[in-house]
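S.K.: Show me how the following folds:
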Amino acid sequence: METKSPAPEALPRDAVLIVNVHSRRGEALFQNARTLLEEAGMHLIAAHAVKDPDRLQETVRRAVAEGAPMVIVGGGDGSLSGTVDELVGKDCVFGILPLGTANSFARTLGIPLDLEGAVAAIAGGRRRRIDLGMIDRDYFVNAASLGLSPMIGKTVPHRLKRYLGRIGYLLWAVKCSIGFRAFRLVLDNGRGDRRMWSTEVRILNGPYHGGVELSDQADVDTGEIVIQAVVGRSHARLAWDWYAKFFKLRDRDAHTQEFRGRSFRLETVPPQRISIDGEVLAKTPVTVKIAAGAVEVAVP
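M.R.: Below is the predicted model:
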């Protein structure tokens, strides 16, 4: 007689809503999200519209400490990455409202990018236990990068990012690439190192970065982190790599090398800044590793 697998534990109906209203579209959508969640049968213990991004993590920490069974965070990938540390090892589900520019983490999880669809995933979806990436002691949800991307992320004017979205990033990337130089990458997995020239390195816990699907190997439940390097010293090769991956061309992996594992030591010459889910927060050398099954998230 065939035995059925037990049904996954239901998502909580009680939650705290926390929205970064400084993020793109956040302020306009906060009240709408609150209304939609309540109409979907969610009981909101509290709802916070956070205007200062520096207070977002503190607000999530307080909600978890007070026993919220689910914390719903609305914002971009940076907001999600900056708050997920507070849920690691806690009996609290992470609900996601993708209100940012690229929303790579939501794409990875299959969460709809429209507000109504994201609310439906929270109110009627299921739990999924996922991995997180780590840069030294900092957890991140989706991807980190070094090379041209952090230069763009650190200097892009907020208005350009807010009102033009990915097109704004592209325009600023052209400007930043003029003075950019390739670097030497040293990647050590504990059994030996690999050395190469590179123009960009992506550290992937999921397939998406910047809203573009970059890897067929990375996902949030593999128990491994993926390091993807654009090899060589050519700016044109880096531009072609993004173009080929954006349009999913047959030879889209021609200029990249991928490495999979649980932990790596990553060094560069000269040292490079690291953008973690869109926020420039670290600098090489660093230890990169996976935190397997670190949090539970609400997914469709």
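S.K.: Could you use CA atoms for every contact and neighbour count after this?
M.R.: Fine.
S.K.: Which neighbouring elements make contact with the lengthiest strand in the chain?
M.R.: Ranked by residue count, the top strand of the chain under DSSP state E comes out as strand 286-299. The contact analysis (3 or more Cα pairs under 8 Å, 6 or more residues apart in numbering; DSSP states H and E) places strand 286-299 against strand 93-98, helix 115-124, strand 126-135, strand 263-269.
S.K.: want to throw these into JSON lines with distance to residue 290 and mean neighbour count?
M.R.: JSON lines is the format used below for these (distance: least, Cα to Cα, whole Å; neighbours: other Cα atoms under 10 Å):
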{"stretch": "strand 93-98", "distance to residue 290": "18", "mean neighbour count": "26"}
{"stretch": "helix 115-124", "distance to residue 290": "26", "mean neighbour count": "21"}
{"stretch": "strand 126-135", "distance to residue 290": "5", "mean neighbour count": "22"}
{"stretch": "strand 263-269", "distance to residue 290": "7", "mean neighbour count": "19"}
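S.K.: One more sequence to fold, the one below, so I can look at both together:
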Amino acid sequence: MKSNPDTVIIGNPNSGRAGDQDFLERHADVLRAEGLTVEVLNTERPDHATELAAAAGDRLVVAAGGDGTVNEVVNGLSPQATLGILPLGTANVLARELGLPLDVEGACRRILDGGETRVDLGVATDADGAERRFACMAGIGFDAKVVGEVSPRQKRYLRGLAFQVAAFRVLFMNRFPPVEITAGDRSHVARFAIIANGHYYGGDYKVTGPGLLTSGRLETVLVERVGSLLRPDVFWGIIFRRPLNNKMESFTAGEVSARSAGAHVPVQIDGELWGELPMSFRVDPAALRVVC
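M.R.: So this is what the prediction gives:
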């Protein structure tokens, strides 16, 4: 990475230490000491990271924050740009997927000394034709409702526990209409679905086995009854980080679509709410160059 001297760090002031300009500048100095020229930019509003990443052109763009910040950056990156990550969020799913250090000092060293690889991206398309890329997953129904229940303040102070508390609240206080998931000429009905581009979910929980990020396919995990997540075999499998697709129906495909008749079913993309059904999802193979 030392051959690329042109670097932008994009920080989210709502992702803990990333909001401390001095904190990011100190780590930018670590990169500068090794010959990189580094500009540090803080976001000021939702989707600002996408604008900043688009303006960065074909440079090394480092997302300093959580998965939401990474997603915003990914949605602005030039195809010739390279993504680096300083993991400062709650789950840091893509960083885990890539095997990156989860401490900032280690992540800086990886930016300096690591290699590069290309990974797939998922692409969600809503009923109006708007598109959103995702690095990790899209969630339909239950987990999107959970994401909507957790405030930035709760996430900051409770971290992963905030989602666990919200999950139980959503589980017992909501109804989940059936969702039809279609791939090719086959249709499936579920109450909750995860469309995965990688095998980690919500931190170090696992949805699928490894290798999905470079497979050229998305894996859809179907939960027919949301309450079945509390079945002892499923619940303890989740707790012990066993892939959810071992207990639930799943399939791989390059493209899937989802709809729900007469119901408002939300969708989350990489841990942030993004619209509602109907929506389609496809894989864009080797679309993202990343430091690994």
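S.K.: got the angle between the longest strand of structure 1 and helix 115-124?
M.R.: Using axes from the mean of the first three to the mean of the last three Cα atoms, to 10 degrees, the interaxial angle of strand 286-299 of structure 1 with respect to helix 115-124 works out to 80 degrees.
S.K.: So for strand 286-299 of structure 1, what gets flagged as buried?
M.R.: 286-299 (16 or more other Cα atoms under 10 Å).
S.K.: so that strand versus strand 263-269, what angle?
M.R.: Using the same axes, to 10 degrees: strand 286-299 of structure 1 against strand 263-269 is 130 degrees.
S.K.: about what we covered before: kindly reformat the helices and strands packed on strand 286-299 of structure 1 as CSV containing distance to residue 281 of structure 1.
M.R.: Formatted as CSV, those follow (distance: least, Cα to Cα, whole Å):
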stretch, distance to residue 281 of structure 1
strand 93-98, 21
helix 115-124, 28
strand 126-135, 10
strand 263-269, 15
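S.K.: can you list contacts of the longest strand of structure 1?
M.R.: With contacts defined as Cα atoms under 8 Å, 6 or more residues apart in numbering, strand 286-299 of structure 1 is touched by 11, 87-90, 92-96, 109-111, 121-122, 125-136, 205, 221, 223-225, 261-267.
S.K.: Please repeat the previous calculation with a cut-off of 7 Å.
M.R.: Here strand 286-299 of structure 1 makes contact (Cα atoms under 7 Å, 6 or more residues apart in numbering) with 87-89, 93-95, 109, 111, 121-122, 125-136, 223-225, 262-267.
S.K.: Any idea which of the helices and strands packed on strand 286-299 of structure 1 gets closest to residue 233 of structure 1?
M.R.: Closest approach to residue 233 of structure 1 among those (Cα to Cα): strand 263-269, 13.2 Å.
S.K.: what's the burial count for the aligned partner of residue 14 of structure 2 in structure 1?
M.R.: Matched by TM-score structural alignment, residue 14 of structure 2 corresponds to residue 22 in structure 1. Using other Cα atoms under 10 Å, residue 22 of structure 1 has 16 other residues around it.
S.K.: Can you say which helix or strand has residue 22 of structure 1 in it?
M.R.: Using DSSP states H and E, no element contains residue 22 of structure 1; it sits outside every helix and strand.
S.K.: Could you pull up the residues touching the residue nearest to the spatial centre of structure 2?
M.R.: When Cα atoms, centre = their mean is applied to structure 2, the residue found nearest the centroid is residue 270 (2.9 Å). By Cα under 7 Å, 6+ apart, the contact list for residue 270 of structure 2 reads 67, 68, 71, 134, 135, 136, 137, 138.
S.K.: before we move on, what SS does the aligned residue in structure 1 for residue 181 of structure 2 have?
M.R.: Residue pairing (TM-score structural alignment): residue 181 of structure 2 is matched to residue 187 of structure 1. Of the three states, residue 187 of structure 1 takes strand according to DSSP: H, G, I helix; E, B strand; the rest coil.
S.K.: Hmm, residue 265 and residue 187 of structure 1 touching each other?
M.R.: Yes: here residue 187 of structure 1 reaches residue 265: they are 5.9 Å apart, a contact under Cα atoms under 7 Å.
S.K.: got the contact list for residue 66 of structure 2?
M.R.: Neighbour list for residue 66 of structure 2: 15, 87, 88, 89, 90, 91, 92 [criterion: Cα under 7 Å, 6+ apart].
S.K.: Let me fix that, I meant to ask about residue 205 of structure 2.
M.R.: Counting by Cα under 7 Å, 6+ apart, residue 205 of structure 2 touches 238, 241.
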